[in-house]
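J.: Sequence and predicted structure are below.
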Amino acid sequence: MNLSILYALAAAALFGASTPLAKSLGLGLSPVLLAGLLYLGSGAGLAIVRLIRDRGWTPTGLTPSEWPWLLGAIAFGGILGPVALMFGLTRTSGATASLMLNLESVLTALIAWLVFRENADRRIVLGMIAIVLGGVALSWPQGGADSHDWTGPLAVAVACLCWGIDNNLTRKVSASDALFIAGAKGLIAGVVNCSLALYLGAQIPGLAQLAPILLVGFLGYGISLVLFVLALRGLGSARTGAYFSTAPFLGAALALLVLGESVTGAFWIAAALMAAGVWLHLTERHAHAHQHEATEHGHRHVHDEHHQHEHPLEWDPAMPHSHLHTHSPIKHSHPHFPDIHHRHRH
């Protein structure tokens, strides 16, 4: 299996588990404060990991033209998205919110296709339609004691839109250091959201509640985002979002098995539709003759068919390494995704 697919699935597993856990751990906290603490745990943890990895502070590697993309991603994905999700969790069940998060992959793909011109195969489109129908089934008003107010699913959908924008903006900087990208998002979003929550009158919880929230943030928002950036590098926005759409199933299962939440018949209809959509995504294949234009960038790589360049010093071409390098124009055909080397017209 493509290593980038494993990154996307691992990111999905960590983030999927974080949604019902955040709902359970955040009882009594404002949505803004909970979002801030989750991202603060992510940013602080990743900053420590990066310092240990590099044995001190090292340059970010971002070019001046990449900073606006990263700051936009932080605003949508690190500030607006989490607040909308935490608000939605106060007005709907963890299982329903987990499945609603499948809409993130749909909105990520739509933005990728319409704005950034990634290609869309028939299986991907059909899968997105199935996921949308599942979201409609989940948000349809239900009668009885287990019914929920429509503002909950709507808030989760707004969070998905924010993250869809974030995913496409992050794709523009995905060749850079994934630890720095995820850590910067966590620290900035955490400080902004926590400061806003404290200004509005919230109080930091005690250590017994704070520690597990920070840990969930580090794993579900931090490590998950690092893996997601690595997947974006290899798969592009739409397909990374498609693989990431497996996250809500783990979250929903955790909410049902661990938290003991009850669900309606609409939940199982939505689960079946979304499962069909994810299966279509996971079984998609894409290959055709394509042209690589000349480009220059830096990222971790080995010398394969896309990396045939000289080094000023002797280097083992089979060893992964990172440096600024130039790609010469090349035309060939092989199965591929719209990764950082395959951003071409169809």
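T.: That came through fine.
J.: okay, CA-based contacts and neighbour counts for the rest of this
T.: Will do.
J.: those helices in the protein, which residues are they?
T.: 3-25, 31-54, 67-73, 81-89, 94-100, 103-114, 122-139, 151-171, 178-199, 207-217, 224-235, 237-244, 247-257, 265-282 (DSSP state H).
J.: Flag every buried residue along the first one.
T.: Okay, so that is helix 3-25. Across helix 3-25, burial judged by 16 or more other C-alpha atoms under 10 Å covers 4-23.
J.: what's that helix packed up against?
T.: helix 94-100, helix 207-217, helix 224-235, helix 237-244, helix 247-257 (3 or more C-alpha pairs under 8 Å, 6 or more residues apart in numbering; DSSP states H and E).
J.: try it again with 10 Å
T.: Applying 3 or more C-alpha pairs under 10 Å, 6 or more residues apart in numbering; DSSP states H and E, we find helix 3-25 packed against helix 31-54, helix 81-89, helix 94-100, helix 207-217, helix 224-235, helix 237-244, helix 247-257.
J.: swap in the third one?
T.: The criterion is 3+ C-alpha pairs under 10 Å, 6+ apart, and the helices and strands that helix 67-73 contacts are helix 151-171, helix 178-199.
J.: quick one on the thing from earlier: so which of the helices of the chain gets nearest residue 297?
T.: helix 224-235 (12.3 Å; C-alpha to C-alpha).
J.: now the nearest residue to residue 17 once chain neighbours are set aside: how far from residue 37?
T.: Nearest residue to residue 17 in three dimensions, chain neighbours excluded: residue 251, at 4.7 Å (C-alpha to C-alpha, 6 or more residues apart in numbering). Distance of residue 251 to residue 37, given as C-alpha to C-alpha, to the nearest Å: 20 Å.
J.: now residue 224
T.: Distance from residue 224 to residue 37, by C-alpha to C-alpha: 16 Å.
J.: Use this one as the comparison:
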Amino acid sequence: MNDSKRFGILSGFVAAILFGASAPLGKPLLDHLNDFQLAGLLYLGAALGVSVFFIGKNPAQTLRRISRKNILRLSGAIFFGGILGPLFLMGGLRIAAAASVSLWLNMEMVATVIIGYFFFDDHLSKKGWLASLGILAAATLLALEGGVAGFKAAGLIALACISWGLDNHLTALIDGISPAESTFWKGLVAGSVNLILGLLVGSYHAGLLNTIAGLGLGALAYGLSIMLYISSAQQLGATRSQFIFSSAPFFGLLFSLLFGGTLSIYQIGAFFLFLGSVFILFRESHAHHHLHYPFVHSHTHYHPDQHHNHYHPEGEGKPYRHSHEH
């Protein structure tokens, strides 16, 4: 294995670790910020995190060179992935344990492939449907532990994942914009909107340290994570890098345990069911129709969003979705 491959593997795992840490590290900040305020800080942080791509450049040129149709797609991606998605995530994170939320985020992959099947002519095999049902069964198992509150939290995370699934498909249709540019505009616009809404619905009492923590978490978990994911994809190819990045929710579970969380029998069972189902679904989706997105953003994403941006190794500025003939 040469040095570039080693660097690609390392970059992919660091990206997954950073994104996985977003839920367990973000949950304590909800003690000082309302849902809108934290979502706003995280996404503004994501914009800061990818701003290194624009040193000596004017990011506004992006909007001048793409068509009106692509502007509408970007606006939709910002609305679903940058505004609705993180708000649903914050609501679920406020109710449920960070470990459960980390595992529930696996539902984004299910949401993406099912939305693709029904609305974007994507292929989904019988094994793909079985894996999707396995992930939903694991999500239900986790919700059972929390009773009514558990199902409410799972429902909110599911809505977040559906929002990010729509974001993934809309972003994949945009021509003439790079993942970094997409992340920058999502972060700047969605972060500003959410923060303004947060200030309108409640007072801001977070203080300087918590504000810096929110921005820093967004910059690392969604900004730097996406940059490292792109680097990994350049070295390893989209398939291998996405497979590595799909470990992000499981790193989130590990971080939750390191920060004092405990695992219940429900979470252990759901963990193995998620793990097997994600592996099958990932293999099946890449055997037929490829959706190049870091699972999850991001993160940013992102995951907030996935984590929620796309890299195509053949070059930027091309549609990120491609299919094989059967």
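T.: Looks like it came in fine. Source: prediction; values computed, not measured.
J.: hang on, the earlier thing: and the helices of the first structure as CSV, adding distance to residue 323 of the first structure?
T.: Shown next, in CSV, are the helices of the first structure (distance: least, C-alpha to C-alpha, whole Å):
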stretch, distance to residue 323 of the first structure
helix 3-25, 20
helix 31-54, 16
helix 67-73, 19
helix 81-89, 33
helix 94-100, 39
helix 103-114, 28
helix 122-139, 34
helix 151-171, 19
helix 178-199, 15
helix 207-217, 31
helix 224-235, 16
helix 237-244, 24
helix 247-257, 33
helix 265-282, 32
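J.: Which among the ones you listed is found nearest to residue 60 of the first structure?
T.: With C-alpha to C-alpha as the measure, helix 178-199 is the member of the helices of the first structure nearest residue 60 of the first structure (6.6 Å).
J.: can you give me the angle the closest one makes with helix 31-54?
T.: Helix 178-199 of the first structure and helix 31-54 meet at an angle of 150 degrees, taking axes from the mean of the first three to the mean of the last three C-alpha atoms, to 10 degrees as the criterion.
J.: Helix 178-199 of the first structure vs the second structure, average distance?
T.: Its aligned residues in the second structure lie a mean 0.5 Å from helix 178-199 of the first structure after superposition (mean C-alpha distance after the TM-score superposition for the first structure).
J.: which of the residues in that helix are buried?
T.: Burial within helix 178-199 of the first structure, assessed by neighbour count using 16+ other C-alpha under 10 Å, is assigned to 178-194, 197.
J.: returning to that earlier point: contacts only, for the residue nearest to residue 17 of the first structure.
T.: 12-21, 94-99, 101 (C-alpha atoms under 10 Å, 6 or more residues apart in numbering).
J.: Residue 167 of the first structure now?
T.: By C-alpha under 10 Å, 6+ apart, the contact set of residue 167 of the first structure is 73, 76-77, 104-105, 107-109, 111-112, 161, 174, 228-229, 232, 236-238, 240-241.
J.: Could you check how far it is from residue 149 of the first structure?
T.: 28 Å.
J.: Ok, residue 1 of the first structure next?
T.: Distance, residue 1 of the first structure to residue 149 of the first structure, by C-alpha to C-alpha: 41 Å.
J.: Quick one: closest of the helices and strands packed on helix 3-25 of the first structure to residue 298 of the first structure.
T.: helix 224-235 (11.8 Å).
J.: got the angle for that closest one vs helix 31-54?
T.: 70 degrees.
J.: and helix 224-235 of the first structure, how far from the chain's centre?
T.: Its chain's C-alpha centre and that of helix 224-235 of the first structure lie 8 Å apart, by C-alpha atoms, centre = their mean, to the nearest Å.
J.: Please apply the same query to stretch 289-303 of the first structure.
T.: On C-alpha atoms, centre = their mean, the centre of stretch 289-303 of the first structure falls 24 Å from that of its chain.
J.: ditto for stretch 18-36 of the second structure
T.: Offset of stretch 18-36 of the second structure from its chain centre (C-alpha atoms, centre = their mean): 14 Å.
J.: what's that stretch aligned against in the first structure?
T.: Taken onto the first structure by TM-score structural alignment, stretch 18-36 of the second structure occupies residues 14-32 there.
J.: swap in stretch 191-198 of the second structure?
T.: Counting by TM-score structural alignment, stretch 191-198 of the second structure corresponds to residues 190-197.
J.: I would like the residues contacting that stretch, please.
T.: 29-44, 75, 78-80, 82-83, 184, 186, 189, 199-200, 202-204.
J.: try it again with 8 Å
T.: Stretch 190-197 of the first structure is contacted by residues 30, 32-33, 35-41, 43, 78-79 when judged by C-alpha atoms under 8 Å, 6 or more residues apart in numbering.
J.: just stretch 273-283 of the second structure next, same as before
T.: Here stretch 273-283 of the second structure makes contact (C-alpha under 8 Å, 6+ apart) with 103, 106, 127, 128, 130, 131, 132, 134, 135, 138, 243.
J.: Neighbour-wise, give me the winner out of these.
T.: residue 106 (29 neighbours; other C-alpha atoms under 10 Å).
J.: Quick one: map that residue onto the first structure.
T.: So residue 106 of the second structure corresponds to residue 102, using TM-score structural alignment.
J.: Could you check how far the nearest residue to that match once chain neighbours are set aside is from residue 109 of the first structure?
T.: Residue nearest to residue 102 of the first structure in three dimensions, not counting chain neighbours: residue 245, with 5.1 Å by C-alpha to C-alpha, 6+ apart. Using C-alpha to C-alpha, residue 245 of the first structure is found at 11 Å from residue 109 of the first structure.
J.: likewise residue 251 of the first structure?
T.: Distance, residue 251 of the first structure to residue 109 of the first structure, by C-alpha to C-alpha: 21 Å.
J.: Now do the residue positioned nearest the centre of the first structure against residue 269 of the first structure, distance only.
T.: The structure's the first structure has its C-alpha centroid closest to residue 228; by C-alpha atoms, centre = their mean the separation is 5.3 Å. Per C-alpha to C-alpha, residue 228 of the first structure is found 28 Å from residue 269 of the first structure.
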